[in-house]
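> A predicted structure for the sequence below; I have some questions about it.
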Amino acid sequence: MRLLLVDDARLYAEPLADRLRGEERISTVDTASDPAQAEREIAAGPVDVALVNAAMGLAMVRLLSGTHRIRTVALGVTESEAEVLALVEAGVRGYLPRDGSFADLLTVLDHVGRDELLCPPRIAAALGRRLAALAARLPPAAPSVPLTPRELEVLGLLTEGLSNKDVARVLSIEIRTAKNHVHNILDKLGVNSRGEAAALARHLTGPVSPPLRAA
């Protein structure tokens, strides 16, 4: 397993990387302190799991889990409902609370390897409520919302966390065209944000995010 540890606090990142390198199941641990360095490490070879300090923000999570489609684990999470919901919507496959131990991190990696999201019952319930709230906002004719074939393609890319710029690049269209498609999708689905559209799409078409497992 090749890991990429993304953290701008080298004082903490380097000792953690060294300790992870001592684990038999882990073949390589590379480190990055900013998006540009992370891009270079990803370009050097496939990354199985990315570990990212949650303090580096959702944009970094989206870069790893969305743009590069790497299974991503957030470290140092406060475990507030709002933070966990935002991280899951951004694409994380697992997280380690601030008070989590090294053994806990290895357990999270095991669950991520099985495409499971390990979390306490309180957080699992919050995630369930979030999905239910999104589903409840859907118009009665939701299953037949008339998205065009192109809008369905764009929606699929939104579920992967891609930005408008990335959507335009993948589909070979202008950025303003991608923005128009996203605007139309939000209108037709009756949601207010890209994250809500992506979560709703996952709910309607089947689980793209890892299944929940209470800790």
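Perfect, thanks for sending it. Numbers count the residues shown, from 1 in each chain.
> going forward, measure contacts between C-alpha atoms and count neighbours the same way
Fine.
> now the helices for the protein?
Under the criterion DSSP state H, the chain contains helices at 10-21, 35-44, 58-61, 81-90, 102-113, 121-136, 149-158, 164-171, 175-189, 194-205.
> for the ones you listed, give me a markdown table that also has distance to residue 142 and mean neighbour count.
Converted to a markdown table, the helices of the chain look like this (distance: least, CA to CA, whole Å; neighbours: other CA atoms under 10 Å):
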| stretch | distance to residue 142 | mean neighbour count |
| --- | --- | --- |
| helix 10-21 | 46 | 14 |
| helix 35-44 | 38 | 14 |
| helix 58-61 | 29 | 20 |
| helix 81-90 | 21 | 18 |
| helix 102-113 | 32 | 16 |
| helix 121-136 | 9 | 15 |
| helix 149-158 | 14 | 17 |
| helix 164-171 | 24 | 17 |
| helix 175-189 | 7 | 17 |
| helix 194-205 | 9 | 19 |
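> check it against this one:
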Amino acid sequence: MIEYEGTPLRVLVVDDIRLFRDHVLDILGAQPFVERAAGAADAEAALRAVAEHGFRVVLVSLATRDSLAVCRRLVAACADTRVIALGVSGGDDEVVACAEAGVTGYLLRDESSEGLLRVVAAAGRGEVTCPPPVAAALMRRMGQRGRAPGGPAGESRLTTREREILGLIDEGMSNKEIARKLNIEIRTVKNHVHNLLEKLEVSRRGEAAALVRGVRRRAQAPGW
């Protein structure tokens, strides 16, 4: 049983293979923390569904045609919606592309139904889900950039305020929510976010949070 406290979730599944989409919907529909589960075959249908019904979590199968473009459009149009990538192989290029598209959760190809529900519940709590293979791929890419001339400054060069804001991003807060919590102007938050993304050499908030969390976990692991 997946533990979840909070408002029941509305979850949308985007996949152009109906058989797979319906199977995932059956799993979600049986959960007490899912208020509504629906499907869409493409970006246009997904955007309409989110706009009309307020889906809070959207699962996008990477097997769907133009799946990364679908993720980018959803993230750009629906700031409060959490986008999860389904069927992630764990390859470096794919993982980084997902992060750059704004994905905040990853479900590996060999994950179970229970794993699917854990990721959905985490997204509902505003958490960024980053399995070890995904974190490793992001760290490898970060390391490659760090070894290049003029590589990223990294977390060590973030200011105290930038670290604070990065932590709030990791908790799933929007710029408006961060501004309210810290009692500062939203444009100030945007400036800090812009600066920390440049220092970490990433283009998306979710990627920055996932990178730093992965580094911290590796640093805390036995034998690291």
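Structure received. All values reported here derive from a predicted model rather than from experimental measurement.
> and the helices of structure 1: which comes nearest residue 214 of structure 1?
Proximity to residue 214 of structure 1, assessed across the helices of structure 1 by CA to CA, is greatest for helix 121-136 (5.0 Å).
> what's that closest one in contact with?
Helix 121-136 of structure 1 is contacted by residues 79, 81, 84, 85, 196, 199, 200, 203, 212, 213, 214, 215 when judged by CA atoms under 8 Å, 6 or more residues apart in numbering.
> what's the angle between that helix and helix 81-90?
For helix 121-136 of structure 1 against helix 81-90, the angle by axes from the mean of the first three to the mean of the last three CA atoms, to 10 degrees is 60 degrees.
> if we can go back for a sec, want to throw the helices of structure 1 into CSV with distance to residue 73 of structure 1?
Below are the helices of structure 1 laid out as CSV (distance: least, CA to CA, whole Å):
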stretch, distance to residue 73 of structure 1
helix 10-21, 14
helix 35-44, 15
helix 58-61, 9
helix 81-90, 9
helix 102-113, 8
helix 121-136, 16
helix 149-158, 20
helix 164-171, 22
helix 175-189, 27
helix 194-205, 18
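> select, out of those, the one closest to residue 29 of structure 1.
Nearest to residue 29 of structure 1, of these and by CA to CA, is helix 10-21 at 6.1 Å.
> which residues in structure 2 does the closest one match up with?
Per the alignment by TM-score structural alignment, helix 10-21 of structure 1 matches residues 18-29 in structure 2.
> the matching stretch vs structure 1, average offset?
Comparison of stretch 18-29 of structure 2 with structure 1 after fitting gives an average deviation of 1.3 Å (mean CA distance after the TM-score superposition for structure 1).
> spatially nearest residue to the most centrally placed residue in structure 1, not counting backbone neighbours?
The centroid of structure 1 falls nearest to residue 91 when counting by CA atoms, centre = their mean (1.2 Å). Distance criterion CA to CA, 6 or more residues apart in numbering; nearest residue to residue 91 of structure 1, sequence neighbours excluded, is residue 65 at 5.5 Å.
> stretch 38-46 of structure 2 maps to which residues in structure 1?
Counting by TM-score structural alignment, stretch 38-46 of structure 2 pairs with residues 30-38 of structure 1.
> most distant residue from the middle of structure 2?
Distance to centre of structure 2, CA atoms, centre = their mean, peaks at residue 149 (29.1 Å).
> ok so, going back, and the residue nearest to the centre of structure 1, what does it touch?
61, 62, 65, 66, 72, 160, 161, 209.
> for those, which ones persist in structure 2?
When the contacts of residue 91 of structure 1 are mapped onto structure 2 and scored by both residues aligned by TM-score structural alignment, their matches' CA atoms under 8 Å, the shared contacts come out as 61, 62, 65, 72.
> any chance of those in JSON lines, with distance to residue 120 of structure 1 too?
Output for these, formatted as JSON lines (distance: CA to CA, whole Å):
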{"residue": "61", "distance to residue 120 of structure 1": "21"}
{"residue": "62", "distance to residue 120 of structure 1": "24"}
{"residue": "65", "distance to residue 120 of structure 1": "22"}
{"residue": "72", "distance to residue 120 of structure 1": "19"}
